[in-house]
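Asks: Pasting the sequence and the predicted coordinates here, then a few questions.
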Amino acid sequence: MRRTWTYPAFVCLILMVLALSACGTTTTTNNQGNSSTTSNSDPTQFNASKQYSINFWEAFATGANKTALAALTKQYTDQHPNVKINLQAYDSYTTLQTKLNAAIAAKNPPAIAQVYENWAVQYKQNDNIVSLQPYISGKNGLSSMEMSDFYPALLKDGQIDGQQYMMPFNKSDEVLYYNADVLKKMNITPPTNLNELIQDLGKVTKSDGSQWGLSLTPSVDEWSILYKALGGKDFVSSDGQKVAFTQDSNKTYAKGALDALAPLVKSGVVHVTKQYAWQNDFASQKSVFAISTVASYSFLAASIKGAFAFNEAAIPAGPGGQYTVLYGTNLSLFKGVSDDTRAVAWDYLKFLISKDSNTTFVQKTGYLPIRQSVYNSETMNAYYAKFPARKVGSQQINNAFVASFLPGWQKCRDEISNDFTSVLNGQSSSDAALSKMEQQCNDGLTQ
């Protein structure tokens, strides 16, 4: 039997449709059963009376980093009693990456996490993280004045294809640590170029083997700084398919970077260590110099406990210029959580990178200021007056670089670190190491 509509029923239907249309946007459900809003909604808005539990995965498992992050997080949750921040600390960035990849595969990622640039590129390619542009421009976003307060180089570091997918957090760069008491006693000023560094390492080394110039855990980063300082240019070809450090004149500089310190290791001037053993050597005054990031400052200070004065200097320059590697992670927001949960995660992210939070974080940990207003603030000026060498890292920001954002570069990083170490220990020639670096890196880049 054919169904017919009565006039009152028809009128009611029309009124219902009009009422729904007047509501503006509608909600849908994504493929993981989470609430999702249309593009007309503001992604930064959330229900302030609702209880939220935010998972933040990070790698601050010990020391001043852990303490500083925990204190800032408590400050945030005290101000937002409806929000619980679950700090999931892993023992290393390698572990963090492994756990993130597994959680993404299981469709159970955290709302927010520390990420390196090449991780984020892969996550973006697989649609695992969100662009931060809509959050930045939202009602609870960041004004153009606030965005211009961040160091341009650090903002650019967080961009993929011209869009902001990461915001800077714990950024650092490599510096030269030195025992100021020893240098003062021997009337040596901190070296400013590689020739001076090599000479000074020899001067402070004792013939009985009780003290050497430099303790170093070799990595791709020290090699890449030497490569750039000697005159090397790009690390990867413009199409991202092969390495550039073995092409044309770059090959000479790449080989030179492998060879530069090898004779000093052989003569006992440079001591090759593993992992963080260089910190023990420096703190116990077995080595006079060390190369690491500014983030190592708090760990060294805790070990040295005022036994001697130590300072930082810029990495000495070479004929190609003065360079340092930009270290540290950024913050990204992940898909796979509800929109309002991610909005709260954004609010927490904003808090962590605010001027006040970053000022506290820098002083407690030794990381770089990520905002120019922090560096120029009265609070930091007073801090730098007390610890003048702490300004060095920030003064090098314009000379800091990241070799490559490509996901395949991770395999290259591991290979170069191993080959660099083999050359320093006399287990491989620089020619053989460079050939292996090229082959393994190209394989990684094309996967």
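Replies: Perfect, thanks for sending it. Numbers count the residues shown, from 1 in each chain.
Asks: CA atoms for contacts and neighbours, from now on please.
Replies: OK.
Asks: which element is P168 on?
Replies: Assigned by DSSP states H and E, P168 belongs to strand 167-179.
Asks: which helices and strands does that strand pack with?
Replies: Under the contact criterion of 3 or more C-alpha pairs under 8 Å, 6 or more residues apart in numbering; DSSP states H and E, the helices and strands touching strand 167-179 comprise helix 152-157, strand 287-293, strand 310-313, strand 324-333, helix 392-395.
Asks: which residues sit against the very next helix or strand once past the last one?
Replies: In other words, helix 392-395. Next in sequence after helix 392-395, counting helices and strands by DSSP H and E, comes strand 400-401. Under the criterion C-alpha atoms under 8 Å, 6 or more residues apart in numbering, residues D173, Y323, T324, V325, L326 lie in contact with strand 400-401.
Asks: So which residues of the stretch 151-300 of the chain form strands?
Replies: 159-160, 163-164, 167-179, 212-216, 270-272, 287-293 (DSSP state E, counting those that start in this stretch).
Asks: now the last one against strand 167-179, angle please.
Replies: This means strand 287-293. Orientation check (axes from the mean of the first three to the mean of the last three C-alpha atoms, to 10 degrees): strand 287-293 against strand 167-179 gives 170 degrees.
Asks: Can you get me the start-to-end distance on stretch 281-292?
Replies: Criterion C-alpha to C-alpha, to the nearest Å; first-to-last residue distance in stretch 281-292 is 13 Å.
Asks: Tell me which residues of it come out buried.
Replies: Across stretch 281-292, burial judged by 16 or more other C-alpha atoms under 10 Å covers D281, F282, A283, Q285, K286, S287, V288, F289, A290, I291, S292.
Asks: How about stretch 132-147?
Replies: For stretch 132-147, by 16+ other C-alpha under 10 Å, it's L132, P134, Y135, I136, G138, N140, G141.
Asks: Tabulate these (a markdown table), appending secondary structure and distance to G202.
Replies: Shown next, in a markdown table, are the buried residues of stretch 132-147 (DSSP: H, G, I helix; E, B strand; the rest coil; distance: C-alpha to C-alpha, whole Å):
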| residue | secondary structure | distance to G202 |
| --- | --- | --- |
| L132 | coil | 50 |
| P134 | helix | 55 |
| Y135 | helix | 53 |
| I136 | helix | 52 |
| G138 | coil | 57 |
| N140 | coil | 56 |
| G141 | coil | 54 |
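Asks: Got another one to weigh against that:
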Amino acid sequence: MTRKFITFAAVALSTSAMADTTIVVQYPYGELFDGLQKQLAQDFEQAHPDIKVEFRSNYENYEDATQKVMREAITNQLPDVSFQGLNRVLPLYERNIAIPLDQFITEEDKTQNGYDDSMMSPSRFDGQTYGLPFAVSMPIVYFNADLVKQATGESSLPNSWEDIYSVAAKINELEGNPKGMYYDWNITGNWLWLSLVMSQGGDILRDGKVAFDGEEGQWAISQLAQMHTKADMPDYQRRSAERSFGAGNIGIYVTSTSNLGMFERSIGDKFELKTVQFPEVRDGGTLPVGGNAVVMLAKDKKKQEAAWKYIKYITGPEGNQQIPHFTGYMPPNQVAAQSLDAFYQERPNHRTAVASLPLMDTWVSFPGANGLKITDVISDELHTVVSGERAKGDEPKAVLVEMSDKVNQLLN
């Protein structure tokens, strides 16, 4: 063990000594990505001893990532490479911060290395690509099979929200006071609010205005209300909910596939963890694809060349295939994904997300100067429902009307 450590240290020192270009990289969600990012950087530096990857401290979430980049663009303190939510590349294009990547991508990359339209189009604006997807996720349901079996006699979960609320209510009655369920409603970018609306075939925006205020939105906000009134969902902060689920104190947890690696590590052998697909996606319904894109911010030509080599490695077939080995995310590069068939066959919890991919649709970005503020407005309004403050009677529908009006004003 000691010999291996000394060898690794020597390689790291040698690589650092040889490097003549350093690129600064910043990414969010250290609890999800630290292991993966460090491994990718190590592998990249060994293959490119003239380039050193230097990480800044993690962004807290995707909103934090975008806000910091927009501030740093003013003070000229940008990292060379930044990881942004798939719904947050648009504002960096609108402000002329992100560098178009098409100039670096060859025809061979497009035909042999996985840089097809599915890789290029999510962050394409006015015919140019300003980000490449690095890791993608889908909304799924995690559950503590031990608690579910104690409550129902079955170690499986039904596929309707109404029945899930019933299971959660039974878990609430178990000894030890576990909580029945938590829906990660306040996840970044209102992602799980959009998931409910889109699962019913609803649009989020239409002709520059809110489109989630119709029948699908009314259904969606009714589900959030019932999570409080029927399942007695606690008003937790999401980090507290993650810890509580990992400790075995929540029975059902609806969130991103991205949490799978973290949950597996925190749960260990405390209980049996299972996953199922997002419930009640009707014919024609879709789900927003989550995850992040890697964006080049470097202005210096030499830095850009080094940054592109790094970006190409981590989004290409070799680097991208490492993603599910460290996280619950999936590789968007289809060449990388095709090499993982055996991995997914052996891991049913990971396979749940892959089975959801046919439902994948755009994670809508609210355009204009108020895009980030709109996210906060939606979150604040939804909290009045999930907290129970406005969860009964016609109040949820009234919240939807008020929320839609506020968002439309900010879209003007």
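Replies: That came through fine. Predicted model only: the values in this text are computed from it and were never measured.
Asks: re the thing from before, wait, which of the buried residues of stretch 132-147 of the first structure is closest to G268 of the first structure?
Replies: Minimum distance to G268 of the first structure across these is 49.9 Å, recorded for L132 (C-alpha to C-alpha).
Asks: Which neighbouring elements make contact with the strand or helix carrying K397 of the second structure?
Replies: With secondary structure defined by DSSP H and E, K397 of the second structure is part of helix 395-411. Contacts defined by 3+ C-alpha pairs under 8 Å, 6+ apart place helix 395-411 of the second structure against strand 209-210, helix 215-229, helix 371-386.
Asks: Out of the ones you listed, which gets nearest to M119 of the second structure?
Replies: Across those, M119 of the second structure has its closest neighbour in helix 371-386 (23.7 Å, C-alpha to C-alpha).
Asks: now the angle from that closest one to strand 179-183?
Replies: If you take the same axes, to 10 degrees, helix 371-386 of the second structure sits at 150 degrees to strand 179-183.
Asks: Now helix 371-386 of the second structure on the first structure. Mean distance?
Replies: Once fitted to the first structure, helix 371-386 of the second structure is off its aligned match by 1.9 Å on average (mean C-alpha distance after the TM-score superposition for the first structure).
Asks: Need the residues that contact that helix.
Replies: Helix 371-386 of the second structure has contacts (C-alpha under 8 Å, 6+ apart) with 63, 91, 185-186, 189-190, 221, 224-225, 227-228, 233, 235, 365-366, 390-391, 396, 399, 403, 406-407, 410.
Asks: could you flag which of those are buried?
Replies: Buried subset of those (neighbour count, 16+ other C-alpha under 10 Å): 63, 91, 185-186, 189-190, 221, 224-225, 227-228, 233, 365-366, 390-391, 396, 399, 403, 406-407, 410.
Asks: ok, the corresponding residue of the second structure for K228 of the first structure to Y27 of the second structure distance?
Replies: In the second structure, the residue matched to K228 of the first structure (TM-score structural alignment) is M198. Relative to Y27 of the second structure, M198 of the second structure is positioned 28 Å away (C-alpha to C-alpha).
Asks: again, but for L101 of the second structure
Replies: 19 Å.
Asks: center of the second structure, which residue is that?
Replies: Centroid check for the second structure by C-alpha atoms, centre = their mean gives G291 as the closest residue, at 3.6 Å.
Asks: That one -> the first structure?
Replies: If you follow G291 of the second structure across to the first structure using TM-score structural alignment, you land on G328.
Asks: For that match, which residues are in contact?
Replies: G328 of the first structure makes contact with Y116, F169, N170, K171, S172, D173 under the criterion C-alpha under 8 Å, 6+ apart.
Asks: preserved in the second structure, out of those?
Replies: Mapping those onto the second structure (both residues aligned by TM-score structural alignment, their matches' C-alpha atoms under 8 Å) leaves Y116, F169, N170, K171, S172 still in contact.
Asks: Name the nearest residue to the second one, sequence neighbours excluded.
Replies: In this case it means F169 of the first structure. N330 (5.0 Å; C-alpha to C-alpha, 6 or more residues apart in numbering).
Asks: wait, that neighbour sits on M167?
Replies: Yes - the criterion here is C-alpha atoms under 8 Å, and N330 of the first structure meets it with M167 at 5.4 Å.
Asks: Now do the shared contacts for these two.
Replies: Common contact partners of N330 of the first structure and M167 (C-alpha under 8 Å, 6+ apart): G158.
Asks: Look at these two and report which has more neighbours.
Replies: M167 (25 against 22; other C-alpha atoms under 10 Å).
Asks: What spatial separation is found between E31 of the second structure and Q77 of the second structure?
Replies: Distance of E31 of the second structure to Q77 of the second structure, given as C-alpha to C-alpha: 25 Å.
Asks: need the helices for the stretch 1-150 of the first structure, in chain order.
Replies: Ranges of helices in the stretch 1-150 of the first structure, per DSSP state H, counting those that start in this stretch, are 7-22, 63-79, 93-105, 117-125, 133-136, 144-149.
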